[in-house]
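1. Fold the following.
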Amino acid sequence: MSDRLKALAEAGVSIWLDDLSRERIETGNLAELVKEKSVVGVTTNPTIFAAAIAKGERYDEQLRTLVADGKDVDEVIFGLTTEDVRNACDILAPVAEATKDDGRVSIEVEPTLANDTDATIASAKALWAAVDRPNVLIKIPATLEGLPAITAAIAEGISVNVTLIFSVERYRAVMDAYLTGLEQAKAAGKDLSSIRSVASFFVSRVDTEIDKRLEAIGTPEATALLGKAAVANAIAAYAAFEEVHASERWTALAGEGANAQRPLWASTGVKNPSYPDTLYVTDLVVADTVNTMPEKTLEAFADHGEVKGDVVTGKGAEAAAVFESLRSVGVDLDDVFEVLETEGVDKFKASWVELVDTVKGQIEAVK
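-> Below is the predicted model:
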């Protein structure tokens, strides 16, 4: 057991692996990470699946069966990915049974639907039914069109990982969508205690975009702010989480058995090599949160990460001061978050194209 990762878990941070493959499942690697590295959840995306499917033969038998059954490429992708997620859910089922909120595995709705509410709802329902495990989370992007889809899914009793959140303003809209869904679920007689959700707040990309703008401005005041925006943004998000979960609206739902929608720190792999490689873990330690890490970041923290206690609670004013400084040197934050969301959706769609192309190649290879 890694002492550093154990300390992180004991500080209240749920460690989720941002990766999945059939190889991890079948070799016992995922189970080992749960046992030895304090991993209590898994997130996936089309790029992760494309890499997994491209590099091994473990998918060939199922591929041949699906192709023989006349499935098209989208149906093959659906079959391969839901099989992996279902099996990962089974590996993590003991964690789900032993903990209140962990043991979850996330699978994403088709990214090309990010701006189509009805199609996103249909995709979420199909994935939920196909995986058919209570500890699966369906990833829905926090686009404007995604917000009503989040509400609709929660109202149906579907557990959701809301992804692609960049701004605190959008995060507040996500929390409202979740609470509205819970209220609708309650009105429909659903068991609120069975519904789970996390809100995936993207971290490193905020620094990447804002640092680029600060370097272009080039003043001493601007360069002094390099590497400060992403952590401040996440801290501000946590302050918003605390505010909403102190409200009468939330208290009423909690009294009916509802579970809090935990903040999840996503995109925590450090992009700038001049920053500490554990920056977005060490500087975001606070109880009742999730940090989903690529294996490289997980191993880095296991080797030299530091847990300094709660470094988030009560720092909302400091975070607000960072953003006031960013505005004062000329950073247009509204534009930053608009650019990040647009680029995020585009990257999601590109990753889906990558997955489709990969699976097409594998289909040809097994014919």
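2. switch to C-alpha atoms for all contacts and neighbour counts from now on
-> Fine.
3. secondary structure class for E23?
-> helix (DSSP: H, G, I helix; E, B strand; the rest coil).
4. So it is in contact with R58, correct?
-> Yes: look at E23 against R58 with CA atoms under 8 Å: they come within range, at 7.0 Å.
5. and those two? which has more neighbours close in?
-> E23 (18 against 15; other CA atoms under 10 Å).
6. roughly how far apart are that one and R64?
-> 18 Å (CA to CA, to the nearest Å).
7. and what of T99?
-> Where R64 is concerned, T99 sits at a distance of 38 Å (CA to CA).
8. Next: G146.
-> Plainly put, G146 is 35 Å away from R64 if you go by CA to CA.
9. next up, for comparison:
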Amino acid sequence: MSDRLKALADAGVSIWLDDLSRERIETGNLADLVAEKSVVGVTTNPTIFASAISDGERYDEQVRSLIKEGADVDKVIFELTTEDVRNACDVLATVADGSSSDGRVSIEVEPILANDTDGTIASAKALWSAVDRPNALIKIPATLEGLPAITAAIAEGISVNVTLIFSTERYRTVMHAYLSGLEQAKDNGLDLAQIQSVASFFVSRVDTEIDKRLDAIGSDEALALRGKAAVANARLAYAAFEEVIASDRWQALAAAGAKQQRPLWASTGVKNPDYSDTLYVTDLVVSGTVNTMPEKTMEAFADHGEVKGDQVSGRAQEAKALFDQLSEVGVDLDDVFLVLETEGVDKFKKSWLELVETVKGQMG
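-> Below you'll find the predicted structure:
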């Protein structure tokens, strides 16, 4: 057992692995990470699946079988990915049985539907039905078109991981979409206690974009602010979360058995080698949150990460002051978040096309 990762878990942070492959499942590696590295969840995306499928022969037999059945590339992708997520859900079933909110495995709706509400809803329903495990989460992007899809999915009892959240403003609309879905689910007579959700707030990409702008500005005041925006942004998001769970609206749903939509820190691998490789773990420790990490980040934390107690609660004012400084030196924060979401959706779609090409290659 990794003492450092255990300390992180003991501080109330749920450690989720941002990776999945059939090899991890079949060799017992995923089960080992659960047993030895305090891993209590898994997140996936098309890039992760493309890498897994291109690297391994473990998919070949299923691909051949699907081709014989006349499956097209979209059907092959659907069957390969839902099979992996279903089996990962089974590996994590004991964690889910012993936890009110962990033991979850996420699978993403088709990224090409990021700006298509009805298509996203249909994709979410199809994935939820195919995986057919209560500890699955369906990833839906926090685009303007994704918001009503989040509400619709929750209203039908589908557990959701909301992804691609960059700004506190958009995060508030995500929380509102979740509460609206719970209210509809309650009206539909569903058991609210069975519905799970996390809100994936992206971290490292914020520093990457803002640092680029600070470098371009070039003043001493601007350069002194590098590497600070992402953590401040996450702390502002957490303050917004605290406001919502203190509201009468949430309290009424909690009384009816609803679970909190936990903040999840995503994109926590550090992009700038000048920064500590555990920056977005150590500085975002707060109980009741999730940190989904690439294995490289998890191993770094296991080796030399530090848990210094709660680094998030009560720091919104300090974070707001930093954002004021960013504005003062000339960073257009509204534009930053617009660019990040646009790029995020574009990367989302590009990763899907990479997965399609990878699977076409496997199909011969």
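10. Mind telling me the TM-score for this superposition?
-> Here the TM-score for the pair of chains, by TM-score structural alignment, normalised by the length of structure 2, is 1.00; 364 aligned residues with a CA RMSD of 0.3 Å.
11. before we move on, back to that, of G146 and R64 of structure 1, which one has the most company?
-> G146 (24 against 18).
12. hang on, the more buried one packs against I140?
-> Yes: counting by CA under 8 Å, G146 of structure 1 touches I140, with 6.5 Å between them.
13. joint contacts of the two?
-> Counting by CA atoms under 8 Å, 6 or more residues apart in numbering, the contacts common to G146 of structure 1 and I140 are 114, 120.
14. Against which helices or strands is the helix or strand containing M175 of structure 2 packed?
-> Take DSSP states H and E as the rule and M175 of structure 2 turns out to sit in helix 168-187. Packed against helix 168-187 of structure 2 by the contact rule (3 or more CA pairs under 8 Å, 6 or more residues apart in numbering; DSSP states H and E) you find helix 146-155, strand 197-202, helix 229-245, helix 248-255.
15. mean shift of the shortest one relative to structure 1?
-> Compared with structure 1 after the fit, strand 197-202 of structure 2 shows a mean deviation of 0.1 Å (mean CA distance after the TM-score superposition for structure 1).
16. Kindly report the same for the first one.
-> Between helix 146-155 of structure 2 and its aligned partner residues in structure 1, the average distance after superposition works out to 0.2 Å, using mean CA distance after the TM-score superposition for structure 1.
17. same deal with the last one?
-> Per the superposition on structure 1, helix 248-255 of structure 2 and its aligned residues are separated by 0.2 Å on average (mean CA distance after the TM-score superposition for structure 1).
18. helices or strands next to that helix in the packing?
-> helix 168-187.
19. what's the helix it packs on aligned against in structure 1?
-> Aligning helix 168-187 of structure 2 against structure 1 (TM-score structural alignment) gives residues 168-187.
20. next one: stretch 61-78 of structure 2
-> Going by TM-score structural alignment, stretch 61-78 of structure 2 sits over residues 61-78 in structure 1.
21. List the buried residues of that stretch.
-> 63-64, 66-67, 73, 76-78 (16 or more other CA atoms under 10 Å).
22. ok now that stretch, how far from the chain's centre?
-> Averaging C-alpha positions (CA atoms, centre = their mean, to the nearest Å) puts stretch 61-78 of structure 1 28 Å from its chain's average.
23. same check, this time on stretch 52-64 of structure 2
-> 25 Å.
24. Need the distance between the two termini of that stretch.
-> End to end - CA to CA - stretch 52-64 of structure 2 spans 17 Å.
25. Report the inter-axis angle for the host helix or strand of G119 of structure 2 versus helix 146-155.
-> Counting by DSSP H and E, the element that carries G119 of structure 2 is helix 117-131. If you take axes from the mean of the first three to the mean of the last three CA atoms, to 10 degrees, helix 117-131 of structure 2 sits at 40 degrees to helix 146-155.
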